[in-house]
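Student: Could you work out the structure for the sequence below:
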Amino acid sequence: MTRREVPGGVRFITFSCERRLPLLGSPDARDLFARSLREARDRLSFKLLAWVAMPEHTHLLLIPPDGSPLAPVLKSLKLSIQQRVLRFLRHSGDPLASEIVRADGATRFWQKGGGFDRNVREQTELNKAIRYTHHNPVARGLVAAPLDWRWSSARWWFARQRSHEQDPADVPCDWPPGDPRAWAMWEGYV
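Tutor: This next block holds a predicted model:
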């Protein structure tokens, strides 16, 4: 089934590591993920609304560049992450690097298939998706609060809501479309 592209529409994307292996399990691997995400956002001009990097999967809420399909954006982003993290795993001698080598010698970093991809059409649906994204590390028991997990946009959202200076280590995000007054209720969503 082909995903219908909605120009200017928000997409909620989830993709997982091969066999749900924790290829993003180390802080260094997640730092490489964040670096790749930041650079891809700048290079490919998509709008990033929220994100989280978990040990074996990721969630992204984004808007593809005007008039562009999402597939090339995801392909470029996933390739950049794969190359950097795989190089790190091999260099550090992590046994996970050998677990993703197939019988033909090729590697498969990302789980086959497109992952989860949904058009977000309603403001309430967007609110829930961002909250779900930021609370994913808490639900998994990795941290006590979303702000404690530095590999997500929760800290960016928190600073933005309070007009605080952004941490240069955080991946910049874009303010969601719609009426800015609707975002006043974001207290507690991070």
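
Student: going forward, measure contacts and count neighbours with C-alpha atoms only.
Tutor: Noted.

Student: Would you map the strands across the chain?
Tutor: Ranges of strands in the chain, per DSSP state E, are 10-16, 47-53, 57-63, 116-120.

Student: I'd like the ones you listed as CSV, with distance to residue 143 and mean neighbour count appended.
Tutor: Supplementary listing: the strands of the chain in CSV, determined by distance: least, C-alpha to C-alpha, whole Å; neighbours: other C-alpha atoms under 10 Å:
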stretch, distance to residue 143, mean neighbour count
strand 10-16, 20, 21
strand 47-53, 13, 24
strand 57-63, 16, 23
strand 116-120, 24, 16
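
Student: Mind putting those into TSV with distance to residue 87?
Tutor: Formatted as TSV, the strands of the chain follow (distance: least, C-alpha to C-alpha, whole Å):
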stretch	distance to residue 87
strand 10-16	18
strand 47-53	18
strand 57-63	18
strand 116-120	26
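
Student: Next, the second sequence, to be compared with the first:
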Amino acid sequence: MEYRRAKVQGGTYFFTLVTEKRQKILCLPNNVFLLRDAFRYVMQKHSFIIDAVVILPDHLHCIWTLPEKDQDFSTRWRLIKSYFSRRCETILPENISISKQKKQQRAVWQNRFWEHLIKDEIDFQNHIEYIHYNPVKHGLVKSPKDWEYSSFHRSVRQGIYDIMWGAGEEIIFDDHIGNE
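Tutor: Model (predicted):
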């Protein structure tokens, strides 16, 4: 079966990207800065809007809106992943020296990523909430406000969320919301 991606010019998409073998490298401080740099670098050449994002130790979720006459999210992801992979700090296995690893081409990301074309405003809101609640879902924090690597804080500043949203409650999402 051949996999086909839904491509719509100017579309809004939810994405999930996962590190190779679920390496917990994305939240290392230097790698967070590097990932931000990768996004900025690609956005300068191929614009898009990041509507929401969360970076977790071994995966990330985000929602992008592409320019009106553009549907090419795959090139953007290829460039982001490549930029990050060439420069990132990975956790070395204990039995591999740094010089030996430099000779090997290490995989940082799983080859594929998952995308979902956002259908309407309700779908958009559900996926944004899924993104912002994801660190709680994974047991990393008790409240979205406690996770540093999330657009939740931007949404609070914009008055979209109260700072205590998602704190002290379990939010259950339908099976069709999010994917990892």
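
Student: care to give me the TM-score?
Tutor: The TM-score (TM-score structural alignment, normalised by the length of the second structure) is 0.76; 158 aligned residues with a C-alpha RMSD of 2.6 Å.

Student: quick revisit: would you mind telling me which of the strands of the first structure is nearest residue 189 of the first structure?
Tutor: Comparing the strands of the first structure against residue 189 of the first structure with C-alpha to C-alpha, the closest turns out to be strand 47-53 (11.7 Å).

Student: got the angle between the closest one and strand 57-63?
Tutor: Orientation check (axes from the mean of the first three to the mean of the last three C-alpha atoms, to 10 degrees): strand 47-53 of the first structure against strand 57-63 gives 170 degrees.

Student: and for strand 47-53 of the first structure, what span of the second structure is it aligned with?
Tutor: Matched against the second structure by TM-score structural alignment, strand 47-53 of the first structure falls on residues 49-55.

Student: can you tell me which helix in the first structure is longest?
Tutor: helix 70-91 (DSSP state H).

Student: Does anything pack onto it? Which helices or strands?
Tutor: Using 3 or more C-alpha pairs under 8 Å, 6 or more residues apart in numbering; DSSP states H and E as the contact test, the elements touching helix 70-91 of the first structure are helix 27-44, helix 96-99.

Student: where's stretch 49-63 of the first structure relative to the chain centroid, distance-wise?
Tutor: Stretch 49-63 of the first structure sits 2 Å away from the centroid of its parent chain (C-alpha atoms, centre = their mean, to the nearest Å).

Student: about what we covered before: please name whichever of the strands of the first structure is nearest to residue 184 of the first structure.
Tutor: Judged by C-alpha to C-alpha, the one of the strands of the first structure that comes nearest to residue 184 of the first structure is strand 47-53, at 15.9 Å.

Student: For that closest one, which outside residues touch it?
Tutor: Residues from elsewhere that reach strand 47-53 of the first structure (C-alpha atoms under 8 Å, 6 or more residues apart in numbering): 24, 30, 33-34, 41, 58-65, 130, 133-134, 136, 151-154, 172-176.

Student: aligned partner of residue 15 of the second structure in the first structure?
Tutor: Residue correspondence, TM-score structural alignment: residue 15 of the second structure in this structure matches residue 13 in the first structure.

Student: Go ahead and confirm its match touches residue 114.
Tutor: No. At 9.1 Å, residue 13 of the first structure and residue 114 do not qualify as touching, with contact defined as C-alpha atoms under 8 Å.
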